[in-house]
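Trainee: I need the structure of the sequence given here:
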Amino acid sequence: MRNIRPRFVATVLAVLALVAACSGAPEQQAAGHNEQDVRFAQEMIPHHSQAVDMAKLVPTRAADPAVKALATRIEQAQAPEIEQLRGWLSRWGAPAEAPGHGGHHAMAGMMTGEDMRALEQARGTEFDRLWLTMMIKHHEGAVEMARAEVAGGSDPEAKALAQRIIETQQAEIDEMRAKLPQG
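Mentor: You can find the predicted model right below:
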């Protein structure tokens, strides 16, 4: 009987030590992201949302089938990325919108309300030219934001998305520049 008590105490102490050692794990998992990752997600959501809004204008306004095809690709790529970014913010316990970011047009490449109204009113080849010009600027802003994430972020998934954004949107910038009339 006397051997049972020390074994019981040793078992309880071992279990307590194991629980104490494991209690740090959730904090370590949560520490997989940093402020830059949160800022990237919070800012890329409205940025991508505006690109999707711009792409949705194309089917009824554009003249060039290549512009229509590009807009479809942009919408199909960025809409799911918005959900992915929202999921990360939720997992990280961060708000979907950065505090103090009421004026999103101040973000790199964002169109103003006036820009969007001009785009909504344009039609045909004028729309194509305006849309390509604005989307190039918009994509350049996204590439800038993604480069900041690659340089300063710590979450591997966020950095991987940022790298894909750089590669995809730079290729689209090159494609759009080639479509713009020279001169």
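Trainee: going forward, measure contacts between C-alpha atoms and count neighbours the same way
Mentor: Noted.
Trainee: Okay, the most centrally placed residue in the chain and Leu57: tell me how far apart.
Mentor: Note on the chain: the residue nearest the mean C-alpha position is Met44, at 3.9 Å, using CA atoms, centre = their mean. Look at Met44 and Leu57: by CA to CA, to the nearest Å, they are 20 Å apart.
Trainee: run this one through as well so I can compare:
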Amino acid sequence: MNQGITFTSKAAGSAGNSITINIKESLTNPPDVFVTENVDSKTVTIEFTSDDRGRNTATVDGVVAAANTLEVTLLSASGMGTSLVYSATVKTSGAGETESVDLTVETGARASGRITVTVFGIPHVVSVAGQTPSQVAQAIATQLTSIGIPGYTVTNPSGAIVRFVSLTPNTNVPDITVSLN
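Mentor: All right, here's what the predicted structure looks like:
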């Protein structure tokens, strides 16, 4: 069974809001998956390497294991499977604000195929074909807008950003979960 990665803040309440998670391919070639955090800026960075042919090798299992083994203090990770993990940035908001999540697509589609965007545990398939990160973000936003995500609007406000905004303003609603496979 393959599933996306779910990141959960270790801090309860508003202290767990506004954590930025950067998932990216590394140019410095660390071990398979390398996780760092900056507690002051509430940022967790997950870097992964490619194989000798430039192909991504980071899996859900590898990222989850690295995040949990390295005793990251801001959050924990869960999920399982051999699905590949691709570059993205996710930032969440919290109580007293309108709930929103920005998903930043950092790697374009190198070939024709499909990606799966899972929202609230429901997979949505998006077709891609040799697109830039901005084009992939636009394809995701267009697909999710056309089918509708209950309680949220989905937009592509600029560049490679896919934004999910709650339709219930200034209220702490159940957190949205979004993963990209």
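Trainee: Mind checking the TM-score on these two?
Mentor: The TM-score (TM-score structural alignment, normalised by the length of the second structure) is 0.24; 71 aligned residues with a CA RMSD of 5.1 Å.
Trainee: what sits against the residue nearest to the centre of the first structure?
Mentor: 82, 85, 142, 145 (CA atoms under 8 Å, 6 or more residues apart in numbering).
Trainee: would you list those in a markdown table and tack on secondary structure, distance to Gln29 of the first structure and neighbour count?
Mentor: Below are these laid out as a markdown table (DSSP: H, G, I helix; E, B strand; the rest coil; distance: CA to CA, whole Å; neighbours: other CA atoms under 10 Å):
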| residue | secondary structure | distance to Gln29 of the first structure | neighbour count |
| --- | --- | --- | --- |
| Ile82 | helix | 23 | 19 |
| Leu85 | helix | 18 | 22 |
| Ala142 | helix | 28 | 27 |
| Met145 | helix | 25 | 23 |
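Trainee: of these, closest to Pro65 of the first structure?
Mentor: Closest approach to Pro65 of the first structure among these (CA to CA): Ala142, at 24.4 Å.
Trainee: Isn't that closest one up against Ile45?
Mentor: No: Ala142 of the first structure is beyond contact range of Ile45, at 10.6 Å (criterion: CA atoms under 8 Å).
Trainee: Report how many residues lie close to Lys68 of the first structure.
Mentor: Lys68 of the first structure has 20 neighbouring residues, counting by other CA atoms under 10 Å.
Trainee: which helix of the second structure spans the most residues?
Mentor: Using DSSP state H to define each element, the second structure has its longest helix at helix 133-147.
Trainee: list the helices and strands it packs on?
Mentor: strand 100-105, strand 122-129, strand 152-155, strand 161-166 (3 or more CA pairs under 8 Å, 6 or more residues apart in numbering; DSSP states H and E).
Trainee: TSV please, covering the ones you listed and showing mean neighbour count.
Mentor: Listed next are those as TSV, based on neighbours: other CA atoms under 10 Å:
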stretch	mean neighbour count
strand 100-105	23
strand 122-129	16
strand 152-155	18
strand 161-166	23
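Trainee: In JSON lines: these, plus distance to Ile46 of the second structure.
Mentor: Shown next, in JSON lines, are these (distance: least, CA to CA, whole Å):
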{"stretch": "strand 100-105", "distance to Ile46 of the second structure": "14"}
{"stretch": "strand 122-129", "distance to Ile46 of the second structure": "23"}
{"stretch": "strand 152-155", "distance to Ile46 of the second structure": "25"}
{"stretch": "strand 161-166", "distance to Ile46 of the second structure": "19"}
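Trainee: Determine which of these approaches Thr20 of the second structure most closely.
Mentor: Of all these, it is strand 100-105 that lies closest to Thr20 of the second structure, at 9.6 Å by CA to CA.
Trainee: tilt between the closest one and helix 133-147?
Mentor: In terms of direction (axes from the mean of the first three to the mean of the last three CA atoms, to 10 degrees), strand 100-105 of the second structure departs from helix 133-147 by 130 degrees.
Trainee: Check which element follows strand 100-105 of the second structure along the chain.
Mentor: strand 112-119 (DSSP states H and E).
Trainee: Now that next one: buried residues?
Mentor: Across strand 112-119 of the second structure, burial judged by 16 or more other CA atoms under 10 Å covers 115-119.
Trainee: What is that strand packed up against?
Mentor: So strand 112-119 of the second structure, by 3+ CA pairs under 8 Å, 6+ apart, packs with strand 122-129, strand 178-180.
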